Structure formats: structure tokens, C-alpha cells
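> starting from these lines, generate the structure:
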Amino acid sequence: MKSALGRLADPLIYLILSALALITLYPFIYVLVASVSEPVAVMKHQGLLFWPLGFTLKAYDYVFENPMILKGYQNTLLYVSLGTCINMLMTSLGAYALSRRYLRVGNWVMLMIVFTMFFSGGLIPSYLNVKSLGMQDTVWALVIPSAINTFNLIVMRTAFRGVPDSMEESAKIDGANDFIILFRIFIPLVLPLFTVILLFYLVQHWNSWFPAMIYLRTREMYPVQLILREILISSSTETMTSGVSARDSEPIGETIKYATIMVVCIPIICVYPFLQKYFTKGIMVGAIKE
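Next comes the predicted model:
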């Protein structure tokens, strides 16, 4: 039987957690509701907003009529798919090699890799390096410099070290090489962690806009996040509201910003529920065991 204090604590905990969840979700709710509300009503409204002020999808029509939004989506999908594949391949290869205890220079290499978590050359040397390699204004400038995340490499290396050496030895007796051992034994054994790291890289590329702003010069190569930044920071909605009267252009421009945010955020939000079940198990697989 619970004590009186225990029976009182449970509802209080649920109340506090519900309030925190509402505070966390409210900005998303506000943007969603404002994006489907009447533009003039949104401009005049003050205070909290939990339901649409009228209902219209006019802002979304303007967003999808903007050719740069669709082009940005195509570019982002390219950068996300190509970048994530390179990330997972390079991280897996590096983690596997560094997890082998018979690699004599493994500890020294790990020290150099960990060093990069605390010190870096900075933005200007990175830019000069990309430029000297001829990658400026190409897709490679967005995926090669960020091919490996140090933290993800360390976590995956720790997970690979947890695989018994006897499994690797048995596979080698059967004639398997290192690539077969990695892709048919090690990765399936740490699949939850592999999925979590894949999601980390995917979200990283989806939200990335700063490298594109630094390295890209051709506007047609911009990712959708950089287009979103232009709309929010520079308020560049005039091209989407060219046929609207001057009096209505400002209210519609505000709802276009909200609609653009939703269009950019919803795809990556929809991915989370399918991979959420791997989070706890995946991080535990990569926990420090040494």
C-alpha cells in the first residue's frame, strides 16, 4: 500500500511533466496553428494561440508555388542521402579498425581523433582547405568535411569492442575477410546503435545550412534549410506574394514563414516515431564497457 505522500506525489509528478511537455510543444503548436490561420487575424492576435483563427491553406499554396522550395527539397534529399551513406560507411570502417586490439597504433590514432573534439583549425583554414581541393560550390563540400563525427566513431568503436573475439576468429577460420566480418557479423549485432547513429547523421544533414552558406555560390544548389533561413532572416517573401496587394502582403508574408517552417520540419519529424524504439537499446549497446 502506498503512503498518503506517495499517492499525492504521483499526480504531482504527472502534472509537472504534462506542464513541461506543453511548454516544449507550444512553439510547434503555435507555428502549426498560425500557418493555417487567416493572415490578418494572426497579425492582430495577441497572447496564446491553440486553435486556428479561421482556416485557410493559402500560405501553403504560396510556399509550394515557390520553385526554390521544391529545388531546395531536391538538393536536401541528395545531400542527406549521399552524406548519410558516406558517414555510415566511414564511421563503420574506422570504428571496426580501431576496435581491433591487435592494431598496434590504435591507441595513438584514437588520441589524435579525440584531440579533434577539443581543438580544430577553425573556419578560415577549413574554407581554404575545401577551396584548395577544388570542392567549393560542389556537393562534396557539404559531405566530405563532415564524413566522420568523432563522438559517433567512439560510441561505435566501443560497441564493436563488446563483440567477442571468438566470433571474429571463427569467421576468419571459415575464410571470411574483414569486410564480411564487419558487414555480416558486427553491424547486425549492434544494429540498434547503428540505427541511432544513422538517425543522428540524417538529422545533422537535414538541419545543416551553415556549410552550404559558406561553400556554395550557385543558388540552385542551396538546401531547403538555407532557403528557409533567407525567408525568416531576410523576410524574402516578396517573390511569393507578387500578386497580392500591398496591404495584404505583410500579413500573408508572416503566415508564409510559418508554413515554410512546417514544410521543412514535418518530414524529419515523421522519421522519429519509426526509429524511436532503437534509442534506449542503441545507446546502451554503445555505452562504455572498458
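> going forward, measure contacts and count neighbours with C-alpha atoms only.
OK.
> mind listing what's buried along stretch 94-112?
Of the residues in stretch 94-112, those with enough neighbours to count as buried (16 or more other Cα atoms under 10 Å) are 94-99, 110.
> what about that stretch, distance to the chain center?
Taking Cα atoms, centre = their mean, to the nearest Å, the mean C-alpha location of stretch 94-112 is offset from the chain mean by 28 Å.
> residues touching stretch 192-209, excluding its own?
When contacts are defined by Cα atoms under 8 Å, 6 or more residues apart in numbering, stretch 192-209 is touched by residues 76, 79-81, 83-84, 87-88, 152, 156, 187, 223, 225-226, 268, 275, 278-279, 281-283, 285-286.
> any idea how far it is from the middle of the chain?
Averaging C-alpha positions (Cα atoms, centre = their mean) puts stretch 192-209 5 Å from its chain's average.
> cool, stretch 19-30 as well?
20 Å.
> same check, this time on stretch 75-86
Using Cα atoms, centre = their mean, the mean C-alpha position of stretch 75-86 is found 11 Å from that of the whole chain.
> flag every buried residue along that stretch.
With burial defined by 16+ other Cα under 10 Å, the residues of stretch 75-86 counted as buried are 75-77, 79-80, 82-86.
> this one as well, want them side by side:
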Amino acid sequence: MVTIPAEPGTKVEQDPRLGSRPTQTIKIKDSKSYSAFRVFNGIAIIVICLVTLYPFMNIIAQSFSSEGYINAGQVNLIPRGFNVTTFEVVMSDSMFWRNYANTVIYTVVATAIAMVLTTCFAYALSKRHLKGRSFFIGLAVFTMFFNGGLIPNYVLINAMGFTNTIWAIVLPNAISVFNLLVMKAFFENFSQELEEAAEIDGLTTYGILWRIVIPLSKAVMATMILFYAVSFWNAWFQAFLYLDRRELYPVTVYLRNLLAGATGTEQMGGAAGEGTQIASNVQSVTMLLTTLPIICLYPFLQKYFVRGIMLGSVKA
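The predicted structure follows:
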């Protein structure tokens, strides 16, 4: 142990662990190059944030602007000619809320099923003593590059009787291979000694998974929930392909039809003037209504998102 004597005129602090002996407080200053790097890094992050936020702010401004300013290209970051006609027409339609509720149900059910299947599969693949482990990993990776194709998938879903049911939405993409590999890497770094201690205490394999592993894996679990929820929330093609009844559509298909002109303003009770306004900013309104719930959810999962990705990719 080395004690630095206090120099005359130096501020001296008392360390309670050292009794009455004085200790010297030393402040290390950053080098000029490191200070310059911090300034440059801060400026770069601010510029990247502004570039990232600009398109979204422009979409918000256009969604609340009137048709004349939008067509003239005069809307930038601030709404001009404040107008909510498109919002009123879209949100006054009962079918919009019906489809929005469908989206919530599809997302919750699909995410729950995907998390159960992905977690169990990833935990099994993380065990190096599993017989046939390489085969199952290769089979999972193979599906990332090759699939049966659109027509065989449609024939399969139709033959199983899933057409016009929730199962056509929640089952075909229940396991994402990318998410599976991330969770597998995370579980491989899990403490083997802790699992062995739980096994000695009498827990079965499923007991170790549900009572030990999952409670200690909140970071990667929250990350996977976010990945799956965003994926299922934004999905529209499978619903467009397998669902024929409008009352079963998710909101993404409803807004897609509105954007494509499949749902006319007259059908929703709009007048000719409203139709012109809707045509001018329907794209920005649909994008805002679709992404807003996920944007509101992300801040609550951000810390788990960063931590889960890092812990699943760094070897201990």
C-alpha cells in the first residue's frame, strides 16, 4: 500500500477507513485528443439524431397540414393550414377500430406463442451435450435461406383449415431464426454451475428453465418481445393473403387498402372536398397511426434492448 503525502496548500480529505491519516485527492485531466474526440462524438451523435428525426417530423407535419400546402411542397417540420380531416374520417369508421383491435389481439397472441417456442428451442440448442444439436442448428439456419415458396405455403395453410382464422397469422412465422440464434448465444453464456446447483436441489429441466433461467434473462427476453411485437404489428401480407373478410383484417391491411384507394371516401362517408384532403396526406396519416403504438412502447424496453443484444453476442 502506497500513501501519498499531502503537499503544502493541497486540499486534504479524511478517509474514515484510514483513521486520522490525511489522503490527497488527485484529479486526472483528460488529454486534448480525448477531449476533442468527445466533442466530435457529441456533434456526430446530434447530427445523426437530427437526420433520423427529420423524416418522422416531416410525416407528422404533413399529417396535420391542409391539402394546398402539401401539394405545393411547402410543409417541412411545422404543420401549415392545420387540418385533421383525414384523421376524423379514418377514426370515425367503426371498421378502423375493429381492425385495430384485431391487430392488438394478433400481436399479443403471436408474440406469446413465438416467445414460448423460441425460448424452448434456443435453450435446448444451447446445451452442447444435446444429441443431434448440429443437425437442428443446421436445419434452422437452412430455413433462413430457403423456403417452400408462396404457393406451397398457401396450399399448406388452406389444407390445414387456417384460412380466415387467427392461426394463419400467428403460426407460420412463430419462430424467427435470427431471434433463435441470439437467444441461443445468450443461454450458452449462462452460468452452468447455477443450473447444476438447481438440479441438485431437485428441479427438472423445465423447472430450471422457468424458475432459474428465464427470471435471470429479462434483458434478452424483453429484446425478443420487442422484435416479435414490431414484426407482427407491422405485418400485412399474410393477412392480405389468407384473410378474405374485412372484419378479420389487421389495421395495417385496412390502412393499406385506404392508401391504395381500395376503400373510397364515399364508403366512409366523406364528401368531395374531404376526398381531396384525404388523398393529399393519407400516406403520412397511415404511417403515423401504424407506428405510433410501437414508438410509445419502445422507451420502456430500450435498456433491455441494448443489454440483451450485448449479452447475447459477447463470450464470457
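> looking at the contacts of stretch 192-209 of structure 1, which are in helices?
For the contacts of stretch 192-209 of structure 1, membership in helices holds for 76, 79-81, 83-84, 87-88, 152, 156, 187, 225-226, 268, 275, 278-279, 281-283, 285, with DSSP state H as the criterion.
> which one of the buried residues of stretch 75-86 of structure 1 is nearest to Phe183 of structure 1?
Set against Phe183 of structure 1, the nearest of the buried residues of stretch 75-86 of structure 1 by Cα to Cα is Cys85 (14.1 Å).
> mind telling me what that closest one corresponds to in structure 2?
Counting by TM-score structural alignment, Cys85 of structure 1 corresponds to Ala112 in structure 2.
> where's that match relative to Ala174 of structure 2, distance?
Noted for Ala112 of structure 2: a distance of 9 Å to Ala174 of structure 2, by Cα to Cα, to the nearest Å.
> check Ser31 of structure 2 too.
To Ala174 of structure 2, Ser31 of structure 2 is 52 Å away according to Cα to Cα.
> same question for Ser126 of structure 2.
From Ser126 of structure 2 to Ala174 of structure 2 the distance is 19 Å (Cα to Cα).
> which of the ones in helices among the contacts of stretch 192-209 of structure 1 are buried, as a PyMOL select command?
Selecting only the buried members of these in PyMOL, with burial defined as 16+ other Cα under 10 Å, works like this:
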select buried, resi 76+79+80+83+84+87+88+152+156+187+225+226+278+279+281+282+283+285
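> not counting its neighbours along the chain, what's nearest the corresponding residue of structure 2 for Leu216 of structure 1?
When structure 2 is aligned by TM-score structural alignment, the residue opposite Leu216 of structure 1 is Leu243. Nearest non-adjacent residue to Leu243 of structure 2, counting by Cα to Cα, 6 or more residues apart in numbering: Asn164, 4.6 Å away.
> can you count the residues close to the residue mapped onto that neighbour from structure 1?
In structure 1, the residue equivalent to Asn164 of structure 2 is Asp137, according to TM-score structural alignment. Counted with other Cα atoms under 10 Å, the burial measure for Asp137 of structure 1 works out to 20 neighbours.
> I figured Asp137 of structure 1 hits Thr218, correct?
Yes: using Cα atoms under 8 Å as the test, Asp137 of structure 1 is close enough to Thr218 to be in contact (6.7 Å).
> need the helices for the stretch 51-200 of structure 1, in chain order.
58-65, 67-99, 106-118, 123-132, 140-143, 150-161, 165-173, 178-181, 187-189, 191-207 (DSSP state H, counting those that start in this stretch).
> in CSV: the ones you listed, plus distance to Leu17 of structure 1.
As requested, these are exported to CSV (distance: least, Cα to Cα, whole Å):
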stretch, distance to Leu17 of structure 1
helix 58-65, 33
helix 67-99, 34
helix 106-118, 34
helix 123-132, 41
helix 140-143, 39
helix 150-161, 30
helix 165-173, 44
helix 178-181, 45
helix 187-189, 35
helix 191-207, 25
